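Engineer: Pasting a predicted model and its sequence here:
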Amino acid sequence: MAASFHAFVLAGTGSGCGKTTVTLGLLSLMKKRGLRVQPCKVGPDYLDTGWHTAVCGTASRNLDSFMLPTSTLNALFCEQMQHADIAVIEGVMGLYDGYGTDPDYCSTAAMAKQLGCPVILLVDGKAVSTSIAATVMGFQHFDPSLNIAGVIVNRVNSETHYQLLKVAIERYCSVPVLGYVPRMEGVALPERHLGLVTARESVINQQPWQDFAATLEQTLDIDALLNLSMLDNLPVGEWPALPAADAGAGLTLAVADDEAFNFYYPDNMTLLARTGLNIVRFSPLHDTCLPDCQMIWLGGGYPELHAAALARNVTMLEQLRAAHQRGVAIYAECGGLMYLGSSLEDSNGDRWLMADIIPGHSKMGKRLTRFGYCEAQATQQTLLATAGEVLRGHEFHYSDFTPEIPAVMNCRKVRDGKTLQAWSGGWQVGNTFASYLHVHFAQRPEMLNHWLAAARNTL
């Protein structure tokens, strides 16, 4: 492989240590240098990837080892690297935090080893001096097989403070310190109950990020970072059997895409496009006309924040019901499920009428109803899976859905070999399927064959 390919994982000591902010600064900086940068995020998070995409202009990719087999994930990564000079991969939580207590299962460290990428460890420099070396040393010794190639110190007060931290780390840990990140105004990311506010909802002011990048160019040794991130080889991967290149020919998929619905994995869109589908976008919030289509996808998002506007757009609700009645193959995830239900009660206690395609009622709560990875086994034929097939995905929602019809999937959360929680979920009505589960299609491309076959019945 050409030596011009680079990749590194920006890992943290824990959540909230500044990984996303620093990642965005690095993306802006690399772009400023004229590099073709591929942003990535370890895990299933939609929000961080949305900000990556907004700041650097290239669709960020999720690297999720729970949903995707190793060979498939590696193949996806290699494909993206064919169009990039460098991959900047933001880790998830702390470096060794995964699913359960196994540091090699769904963790940032495990992903770095799988891809063969060096780790740049981001540590907090606030209110500490020599003790910071103990923190770095602990991360080094926890897994000596992991390549922690460099350190960046966040929240540094001054150059004098930084020199004290740098000398301590390099003296006791023998790892290069690549620089520091000072406190800066205007680069904090807005938050709400589900995490960050989506980049889609915010007007992205590029100037603060460009200013941040200019500062990082002064406080970080970017040339050293690029040298450390040079890859000798890309990981070995292989695609699973994919739908035929003409499997979607003659079919149109309408994708809901606006402030209320915008959580989609770019890889899923790419896989759909490879079938020859015609993909068009529409807005349940603003449009009054549904595109002429045989398939509809309603992704996740924040319908609870726009419930009044969604309810007022009666024409769109009527057109969705009509599409359902004539057999259009409709798939809905999380926020899409809430929209297809009978009604939605927002956090103020106001109740709004929705599409009434999946009989049931959504109600917003004050804490997460379910959170994290889970498996779902179909108990009957559904839009995406036949009876017995298991899908892997994740749930992340404050709402709860009270159905008026039986569920069609048995769901469970298994951690460290123990079933922590089991429940029923997913509802199929006619050619419409909806659930809280977010899935990555590459884990089981047969899902697309099921969906496409259902859509062909409407032709």
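Structural biologist: Great, that's in hand. Residues are numbered from 1 along each chain as shown.

Engineer: drop to CA atoms for contacts and neighbour counts, all remaining ones
Structural biologist: Will do.

Engineer: Run a quick neighbour tally on Ile296.
Structural biologist: With neighbours defined by other CA atoms under 10 Å, the count for Ile296 comes to 27.

Engineer: what's the distance between it and Arg281?
Structural biologist: In this structure, Ile296 lies at 10 Å from Arg281, with CA to CA, to the nearest Å as the measure.

Engineer: list residues touching both of those two?
Structural biologist: Between them, Ile296 and Arg281 share these contacting residues under CA atoms under 8 Å, 6 or more residues apart in numbering: 254-256.

Engineer: Which one of the residues you listed sits in the busiest neighbourhood?
Structural biologist: The member of these that has the most neighbours, counting by other CA under 10 Å, is Ala256 with 25 neighbours.

Engineer: May I have the residues that are in contact with the residue lying farthest from the centre of the chain?
Structural biologist: Distance to the chain centre peaks in the chain at Thr160, reaching 38.1 Å (criterion: CA atoms, centre = their mean). Remark: with contacts taken as CA under 8 Å, 6+ apart, Thr160 is in contact with nothing.

Engineer: next one: Asn431
Structural biologist: By CA under 8 Å, 6+ apart, the residues touching Asn431 are 324, 327-330, 383, 454.

Engineer: one more time with 6 Å, if that's ok
Structural biologist: 327, 329 (CA atoms under 6 Å, 6 or more residues apart in numbering).

Engineer: cool, and the one 10 residues further on?
Structural biologist: With contact taken as CA under 6 Å, 6+ apart, Phe441 is in contact with Asn268.

Engineer: okay, now the one to match up with it:
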Amino acid sequence: MKAILIAGTKSGVGKTTITLGLLGALKRRGLKVQAFKVGPDFIDPGLHALLTGIPSHNLDTWMLSNEENIKIFHKYANLSDISVLEGVMGLFDGAPGSAEHGSTAHLAKILEVPVVLVIDCHGLARSILPLIKGFLEYDRAVPIKGVILNRVGSPNHEAFLRRIIASDFPELNVIGAIPRKDEMLIPSRHLGLFTAGEIKDDIGIINEITDRISKAVDLDTLLEIAWKGERIPCEPSGKTVGVFSAPEVTIGVPMDEAFCFYYEENLDALRRAGAKIARFSPLRDERLPEIDAIYIGGGYPELYAKELSQNTSIIGELRKRVLNGMPCYGECGGMMYLSRGIYLEGGDFYPMLGVLPFSVRMLPFLKSLGYREVEFLRDTILGIKGLRARGHEFHYSERVDEFSMEHCAYSSKNALGKAMGDKGFVEGNILSSYVHLHFLSNREIARNFVNRIKETIE
């Protein structure tokens, strides 16, 4: 098996588009391709899956231990011919206050996977040399083996850059050069690129990206410099990846354009703890599936507020079940759906489930962004008082009404250790928060959730 990591000098240099093109191009060669995303992002893994046909997995050295990252990587890399990892931000950018945790560079060193650095060459000539030199020498333990030149101005520009790079860095491979006129853009909005669910039917965009990267990048050289490793057993003896014990409970998981932000490892952790995952759409389905609990992840409920609000059959059934004690966990967009309703920026209000004692309003600016470590202030469906877990927060909304301290679920700190105030709401079998928790930051979470569900239905 092989692996390569696509990193950037900064955000916005084209990592995602180039990664998507590489996934498509490698798959066209008949290879089984596994994608990974460095960092807490939800949108990029969804786009990866469009190209590979299988889930992409997040790796993050701030939210998860080195051991967990290595385990996740080898577990899925074992099943593929080549793994392509997409980095986060710039190569050395990570959690605030940390020398390297959360960065692409840190993960590359832990996994020992070669790095291909994407450089935005618009307006660059000889100045590209000190740029490359700085990245190569800043941390020599990071295995940078090649570069991809993006937004190259002309054939002459490309030839010049290739010549000076070969002269100053003869061991560094120029894997490809992508003309500026061939820029490929996936539409974006306040939380990032459009999601996979929104562009899945636009085969034209997917094929165009694959076509252009296939022509611009030397796949043979990419495969040659890729990490080559032995397949190692990552599962206990007798177990197969993706095969779980017979489920004891069923957890409903909304999965559509409005709700699609889930860490794949969270769902796998629940399956391993004894849960069956039943997916459904609050936008289109008229009835809930047969479920014992609900886990509502993040997404874009504000963009579909009218449609969600008008599906009164689902709202009514779900409200009744939750108020009658069915365990319910909602994070970020899921919390918004559980609230009294959503105020859009223009002032329009759309009622939601109303099982939480507050509404949510959209803002024209970013309200909160960053890593979070939470400590449970009281017993909840995910864990007892004192349990700690890590996750991430990113939203353009805020609660309109606050609630009493007795209902605060967590105390929260950012990556710098600064207190961020109490987070989340807890009452009975309801838990909700803006924080997207990663269940493998504390393996007790999934077991606790499933055990609480079993107690409820017994």
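Structural biologist: It's in. Just so we're clear, the structure is a prediction, and the values are computed from it rather than from any experiment.

Engineer: just to revisit the earlier point, which position in structure 2 pairs with the residue farthest from the centre of structure 1?
Structural biologist: Superposed on structure 2 with TM-score structural alignment, Thr160 of structure 1 falls opposite Asn156.

Engineer: Okay, and its match sits in which element?
Structural biologist: For Asn156 of structure 2, the element it lies in under DSSP states H and E is helix 155-168.

Engineer: Would you check the span in structure 1 matched by the following helix or strand past that helix?
Structural biologist: Moving toward the C-terminus from helix 155-168 of structure 2, the next helix or strand (DSSP H and E) is strand 173-179. Following TM-score structural alignment, the partner segment of strand 173-179 of structure 2 in structure 1 covers residues 176-182.

Engineer: if we can go back for a sec, buried ones in the helix holding Asn156 of structure 2?
Structural biologist: Counting neighbours by 16 or more other CA atoms under 10 Å, one finds that the buried residues in helix 155-168 of structure 2 are 157-158, 161-162, 165.

Engineer: just to revisit the earlier point, would you mind measuring from the match of Thr160 of structure 1 to Ala125 of structure 2?
Structural biologist: Look at Asn156 of structure 2 and Ala125 of structure 2: by CA to CA, they are 11 Å apart.

Engineer: Residue in structure 2 paired with Leu290 of structure 1?
Structural biologist: The criterion is TM-score structural alignment: under it, Leu290 of structure 1 has Leu288 as its aligned partner in structure 2.

Engineer: ok, and the closest non-adjacent residue to its match?
Structural biologist: Closest residue to Leu288 of structure 2 apart from its sequence neighbours, by CA to CA, 6 or more residues apart in numbering: Ile314 at 6.5 Å.

Engineer: quick one: that neighbour is in a helix?
Structural biologist: Yes - Ile314 of structure 2 sits within a helix when classified using DSSP: H, G, I helix; E, B strand; the rest coil.

Engineer: That one: neighbouring residues, count only.
Structural biologist: Burial of Ile314 of structure 2 is recorded as 21 neighbouring residues (other CA under 10 Å).

Engineer: How is the match of Leu290 of structure 1 assigned, secondary-structure-wise?
Structural biologist: Classification of Leu288 of structure 2 into helix, strand or coil gives coil, according to three-state DSSP.

Engineer: do you know how far it is from Pro327 of structure 2?
Structural biologist: Leu288 of structure 2 sits at a distance of 15 Å from Pro327 of structure 2 (criterion: CA to CA).

Engineer: Looking at these two, which one has more neighbours?
Structural biologist: Here Leu288 of structure 2 and Pro327 are compared on neighbour count by other CA under 10 Å; more neighbours surround Pro327, at 27 against 18.

Engineer: Can you find the partner of the more buried one in structure 1?
Structural biologist: If you follow Pro327 of structure 2 across to structure 1 using TM-score structural alignment, you land on Ala329.

Engineer: How far away from the center of its chain is stretch 338-349 of structure 2?
Structural biologist: Centroid separation for stretch 338-349 of structure 2 versus its chain: 26 Å, with CA atoms, centre = their mean, to the nearest Å.

Engineer: what's the matching range in structure 1 for it?
Structural biologist: Residues 340-351 of structure 1 are where stretch 338-349 of structure 2 aligns, with TM-score structural alignment as the criterion.

Engineer: counterpart of Ser127 of structure 2 in structure 1?
Structural biologist: Structural alignment places Ser127 of structure 2 opposite Ser131 in structure 1 (criterion: TM-score structural alignment).

Engineer: give me the number of residues near that match?
Structural biologist: One way to gauge burial is a neighbour count; for Ser131 of structure 1, by other CA under 10 Å, it gives 14.

Engineer: what's the counterpart of Ile54 of structure 2 in structure 1?
Structural biologist: Residue correspondence, TM-score structural alignment: Ile54 of structure 2 in this structure matches Thr58 in structure 1.
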